[in-house]
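> Next one to model:
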Amino acid sequence: MTLFLADFKFISFWWLFILGFSVLLLPLTFALFHRFFDRGYIFAKILSLTLITYIIFCFSVIRLLPFTQFSILIILLLILFADLFYFFKLKNWSSFKKIFLVSFKFILFEEILFLTVLALWSYVRGHTPDIDGLEKYMDWGFVNSALRTHFLPPADMWYAGSPINYYYFGHLVFALLTKVSGLPSAITYNLSIATVCALTFVSTFSLSANLVFHYLKSNIHHLKSIILAGLLSALLLTFGGNLHPLYKIIKTDIQNNGYLDLSIKAIKLAASTYWYPDATRFIGFDPDVSNKTIHEFPLYSFVVSDLHGHMNDIPLILCFLAFLFSYSLSIKNFGLFLLLIQKNFWLTISTGLLTILFWYLFTLPYSLNFIPMAEGLKLVDARSAFYQLLVLYGGFWLISIPFVVYFIKTSLRSRFAVIARSLRRSNLISNSDFFVLALLLAATILVIIPELIYVKDIYINDHRRANTMFKLVYQAFIMYSLSGGYILIRLRKIFVYRLLFLLVLIAHLIYPYFAIKSYRDSHSEFKYWGLRGTDYLQEQFPDNLAVINWINTNITGQPHLVEAVGDSYTKFNQVSSATGLPTVVGWLVHEWLWRGGYDGPGSRATEVSVIYESTDSTKVRDLLQKYSVEYILVGSQEREKYPNLSEKKFASFSRVVFQSNNTRLYEIN
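Below is the predicted model of the structure:
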């Protein structure tokens, strides 16, 4: 606990920067979410981080502003001046202050909630802080490359001379926070995971609570119901799982006893043998068939702690959904609006085209440097068994179907021709109802799509639809969970439904217990180690850590280096990941995916072998010049990878600038 209290200064410092950013965007946030009882306060954090990063990204891509602390300060000052103009020149200060004071209690509650979850998950991360395993080298490398890049887009640290050809905006957001805070990325990596977790929890709370608030006719006196809905949805979305642990308990119980008793002993036995990724690798794996899929959800992402795009996007998705709901509130009757769309078809088409055009222009700075990896759509030839879908989504369907049935029955009380007018008069169905119904419909469609078609990419054969399912059902889980708290309050007068919801909630919350226990048991010594994610290197790769520290202290800019080529998901390419210095080629399968084929990465891998094993100095030097390499690393992993390594030749055109035991870093003359 003493170590955590020492780390709390990092958490507090990080939180203050996020708070400062969000304050700058409060006027815009209050305007966008003026019908929310909390004025959408928590979304100011998401909007500020996104908008500030996007502005500096655009200016940097066209070479007007470098990605530096000074440039970020300029952007912050411009936003501050815009705020001052809004407050004083346009005379909005008094109204803004009044709104702020009216919502202050809710704002304070959400801020405390955010800091609490931020500290909580930072504490959890401190038990396994190592930036090691799965794709952490990749994610950390993206952040470190962005920190070193002068003009964006960031360089690919595993493909020297080329920009990153993957989804990196979330990494860029946290690189920006790292840059302005001045904290080392070895610490901010874990703080970034905790930040996404905290933003997810409080954003879900705000949106779900506002859904209930507007269903209850904007009556803040129903405070208990509003807060309960928000907390339940936040709990489901952030810390809930699917029904796989329950399935595992039942299966283990029957296999061992021949019957089902669901005793404490049976639950403990299932928990002791449970492997937490199984909930995300169920279809195609249990039973083992040639139709393997991925169906992750937020808590799994928070537990494994890969700072991946699908996880980084959660707060942005919630912010977008909140904006859609806020916009729907400006329409007197959302149901009427949906019915009128069909009567003005051409207006709908033109609005849709304008939206597509805006999205194209908005993403243009990114897409100019991005080569798509998809190769078209294919029909699915093997589908999931229905019982498997029930294991994954049955809990959500159990709490959603009664609401849908209620919605349909209520709608049918009036003739279809006058449905919008009658519902508006009777107040039987609210904008919140329509919005939640839309969420449930969208989520269900996202679950169905990978049962029909998939996007053809590098994942082939047994895993052909894995990536498509992964990307779609992740969003479905968010939408289903978000709806849960609202539906409970909507049907709260039905006792059987309240009991059903409680049982489903308990079933979904088995996963965090099973997952954290499984993750804890997979580590030999589970205690609080601190937030710095590189301390494990001191024990496992001390010489590599020494090189990393020397590079980060002594080398500025982003010169290229060469190190051993690594297979994906291994401990190779640590130095390029930890420093952001691009190597000739890093994790091969990842670059194969990002570059749309194996020829480029494969050719580079062969050339790196020549660099290390050839005795022809001229040939080696030509290859080094081809990739503008300035530094050569020779350490334990290089000697392991290249048994015929010839080191003597490097002395003819380079000098040792750093050495730790038998690990040497050469600088080319």
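
> When you work out contacts or count neighbours from here on, use the C-alpha atoms and nothing else.
OK.

> Doesn't residue 217 belong to a helix?
No. Read with DSSP: H, G, I helix; E, B strand; the rest coil, residue 217 is coil and lies in no helix.

> separation between it and residue 487?
16 Å (C-alpha to C-alpha, to the nearest Å).

> okay, these two: which has more neighbours?
Each of residue 217 and residue 487 has its neighbours counted (other C-alpha atoms under 10 Å); residue 487 has more, 26 against 11.

> Quickly find the element holding the more buried one.
helix 466-490 (DSSP states H and E).

> distance between that helix and the chain's centre?
15 Å (C-alpha atoms, centre = their mean, to the nearest Å).

> Output the contacting helices and strands for it.
Counting contacts by 3 or more C-alpha pairs under 8 Å, 6 or more residues apart in numbering; DSSP states H and E, helix 466-490 packs against helix 185-215, helix 223-239, helix 386-411, helix 431-448, strand 453-455, helix 495-508.

> next up, for comparison:
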Amino acid sequence: MANILLWLMAVEILGLITFPLCYFFFCRLPDRGIVLSPVLGLLLVSYVFWVLGLIGGFGNSRFVIVGILLVTCLVSLEVVRNSRSDLLGFLWRERFHIVTGHLLFLVIFVTWISVISQVPAINHTEKPMDFGILNAVLRAESFPPEDMWLAGHTINYYYFGHLMMGVLTQLTGIASSVTYNLSLALIAALASLGAYGLVYNLVRLSGRFSRSATLFALIAPLFVVLIGHLVGVLDFVQAQGWGSEEFWHWVNIKDLSKSVAENGSIFPQSYNWWWHSSRVIDTVVGNNSLDFTISEFPFFSFLLGDLHAHVLSLPFVILSLCLGLNLFLDDSPLRDMWSKRRICEVLVLSLSFGSLAFVNIWDLPVLLGLLGALIFLRALREESISLAKTVLRTLVVAVPIFVFAMIIFLPFYLDLQSQVSGVLPLLEVSTRPFYFFLVWGLFLFITVPFVLRQFWSIPRERLLDERLLIITVVVTLVPISLWCGVAFFLIQADGGLVEAAISVGSRFGKLLPLILFVGICVFAGLARNKQGEHEIAFVLTITALGYYLLMGLELFYIEDFLPLRMNTVFKLTYQAWLLLALASAFGAYYWLTRPVPKNFGLRVGNHLLVVMTGLILLGCLYYPVGAALNRIQSADDPPTLDGLAHVKQRDPDEYYAILDLRDNAPWGRIVEAVGPDYSDHGRIAASTGLPSLLNWPGHELQWRGSSVPFVGRDKDVDLIYRSHIPEEVDALLKKYAVRYVYVGKRERAKYGEKGLGVFTSLMRPYFQSPGVTVYVRDINAY
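Purely as a prediction, here's the structure:
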């Protein structure tokens, strides 16, 4: 409990210190960005901390972070001094919104803490990797940190999200094995709070008062982080033993191939039945996957417990969306963007959008594209200029922001080795419409009527606006036209003109409804923007972008180290979920507050739509309840937030060795047994932040695109443990500048006992227990 309170206190202090800056930066939003203050504070403090770490000489400690906080506090106090009466009046007017936001944050945080504490172990999927990055950041003497599984090389991954959690870890002094799990709950709470704040502002901008806007905004966190999709309905059907063999064969989802009666249970009882909901989009032939993809959504991610980049980025993507909305609401001439008065806004835009690549690089192109679209829409409001000048003014404003966003994170880019080799057309597979509906059904039922309503009510003269029509056609048809050209050329080269025409025509026909809907959404957004309905235009823009991403996933994929479009679907559907969840939250508010149509047919249709949407929402809520219960029931150990408690229970000697190395041992490289990915190997390095010679080689290959940096290291480690020749071992220890050698169960099981006596002649024991010995070598020997 003390750790939880201390963690919450640190977040609250960050928010309080940064609130005056939010009040200044988010000057056009009704709530002045107050609920985003912890997110902005964490970003600002962590960026300065990272820059100081790059420079070197400042140390990686709590004192540096406190110093940064004090400077930030002084800046905020200056803002308060200049706007004291306005600030007090604002806080009083927004008190209901502020209190509700804090309660929401606490409810989400405590809810996830209660779930995570049942299954806290850092011992599966990507957890050890994320834990290792967190500890590598905490133990780094300067940045970038050294790779915990490849000593001598820096981490070749986007680690800024882990660094931000590391900042809170340093500030609070809580053990990283606990803050790993606290971070998961924090990200869920911050993402919920940010979603709530964004939709609150949109509802307020549409004319609602604070109290009603607060209540409607609570829909946003529900859609973003608390619901599943409609595969849960199939899980329910399967659990009841319903459905014929032919039905389940038609469904054709792995682990949902037949009905399994669960003796009257509402939920499936099989271990981790909720896993397959993240592997829905596939083409399965004879139980073989031809299009194996990952289609995670936030609730699944938090339940799984990986502190991965796409999860860490959620609140910071929402922060960037709010900054984009704040910019979009400005009606002053676009050329004023570069005035001295606005330079602070440009800086915070660049920092927020630029940080996205450092947290999760997949977010950057999508969010920069959105920012460019919002700047273009702003320029389009200026009636007196041509379309060419509109584009030019957009570039004049957008390009410097984009460039500066890159420059302030340039050290990260210079150190990163990308494994992306290109963008290729998707020819072999496509998403089955049934699977598409299972994943996106709820959002479709809300956003499609909302978009059609906005399009239907556009004035006739605006429907014939030549500029809007040109923009719509270009934006909508460019990706499909490009794909058709490339695909036709490639297919006809192998199969002839007829096969090419059939394949291209079939894909185009399948995507035609989505293409038309995206076009309608784009045009409606352009029209509403011209009419000054900024909040509607913004929602239509993020809706169009969400479906644009989904359309793009059926046309192209990014060539990288994973099969076909697995990673592309994984990363881009996550962004689409966030965008469409936010748009759907506003769309739900819109439908709930519109007058009921007087026409009998329209009134009946409206009621049917509400009922069907409610049933679909109920189906989407089945999954999170059942999945959370299944996850909790799978726990064997007492509740705790310590992610290493399972090690303490099963191998206490290893646990206390980890604590000593993590908390007391000076930094240095360590040798431990080398083993495969997704195993207990590499645990010492991952848990202490001390870089080992090699572990999880599959991940290292993914990160670096080649085995050249570590070829032969596994043999060297083998020789260190097995050799009987002290000179041979000594040479290898010097080669890698090794400070520690760890000898525990895994080392004895893999390398045997015979060569371990060599260490006593070359090193001295640092830690000893019946099952573990850690040897240390004088670093001055190198």
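
> just to revisit the earlier point, among the helices and strands packed on helix 466-490 of structure 1, which comes closest to residue 68 of structure 1?
Evaluated with C-alpha to C-alpha, those place helix 185-215 nearest to residue 68 of structure 1, the distance being 15.4 Å.

> any idea how far the closest one is from the chain center?
11 Å.

> and the angle from it to helix 466-490?
If you take axes from the mean of the first three to the mean of the last three C-alpha atoms, to 10 degrees, helix 185-215 of structure 1 sits at 40 degrees to helix 466-490.

> Please identify the helix or strand for the residue nearest to the spatial centre of structure 2.
By C-alpha atoms, centre = their mean, the mean C-alpha position of structure 2 lies nearest to residue 310, the distance being 2.3 Å. In this assignment (DSSP H and E), residue 310 of structure 2 forms part of helix 309-312.

> how far does the following helix or strand past that helix sit from the chain's center?
Where DSSP H and E defines the elements, the next helix or strand beyond helix 309-312 of structure 2 is helix 314-328. Helix 314-328 of structure 2 sits 14 Å away from the centroid of its parent chain (C-alpha atoms, centre = their mean).

> Just give me the mean distance for helix 314-328 of structure 2 relative to structure 1.
Taken against structure 1, helix 314-328 of structure 2 registers an average deviation of 1.1 Å after superposition, with mean C-alpha distance after the TM-score superposition for structure 1.

> tell me which residues in stretch 645-661 of structure 2 are buried?
Going by neighbour count (16 or more other C-alpha atoms under 10 Å), the buried part of stretch 645-661 of structure 2 is 645, 646, 647, 652, 653, 654, 655, 656, 657, 658, 659, 661.

> Next, the distance between the ends of that stretch.
Start-to-end, stretch 645-661 of structure 2 (C-alpha to C-alpha) is 16 Å.

> looking at the helices and strands packed on helix 466-490 of structure 1, which is buried most?
Among those, ranked by average contacts under mean count of other C-alpha atoms under 10 Å, first place goes to helix 185-215 (a mean of 27).

> helices or strands next to it in the packing?
helix 104-125, helix 136-148, helix 169-181, helix 223-239, helix 298-304, helix 314-329, helix 431-448, helix 466-490.

> Average offset of the last one relative to structure 2?
Here helix 466-490 of structure 1 is compared with structure 2 after superposition; its mean distance to the aligned residues, by mean C-alpha distance after the TM-score superposition for structure 1, is 1.0 Å.

> counterpart of that helix in structure 2, which residues?
Aligned by TM-score structural alignment, helix 466-490 of structure 1 corresponds to residues 566-590 of structure 2.

> what's next to the matching stretch, contact-wise?
195, 199, 202-203, 216-217, 219-220, 223-224, 291-298, 310, 362-363, 443, 446-447, 450, 539-540, 542-543, 545-547, 549-550, 553, 557-558, 560 (C-alpha atoms under 8 Å, 6 or more residues apart in numbering).

> picking up where we left off before, tell me how far the helix holding residue 310 of structure 2 lies from the chain's centre.
With C-alpha atoms, centre = their mean, you get 3 Å for helix 309-312 of structure 2.

> how near is the nearest residue to residue 250 of structure 1 once chain neighbours are set aside to residue 625 of structure 1?
Spatially, and ignoring its direct neighbours in sequence, residue 250 of structure 1 is nearest to residue 260 (6.6 Å; C-alpha to C-alpha, 6 or more residues apart in numbering). Going from residue 260 of structure 1 to residue 625 of structure 1 by C-alpha to C-alpha gives 68 Å.

> Which one's more surrounded, these two?
Set residue 260 of structure 1 next to residue 625 and count neighbours by other C-alpha under 10 Å: residue 260 wins out with 15 against 11.

> and the more buried one, helix, strand or coil?
Residue 260 of structure 1 - assigned by three-state DSSP - is coil.

> Who are the contact partners of it?
Counted by C-alpha under 8 Å, 6+ apart, residue 260 of structure 1 has contacts 250, 253, 254.
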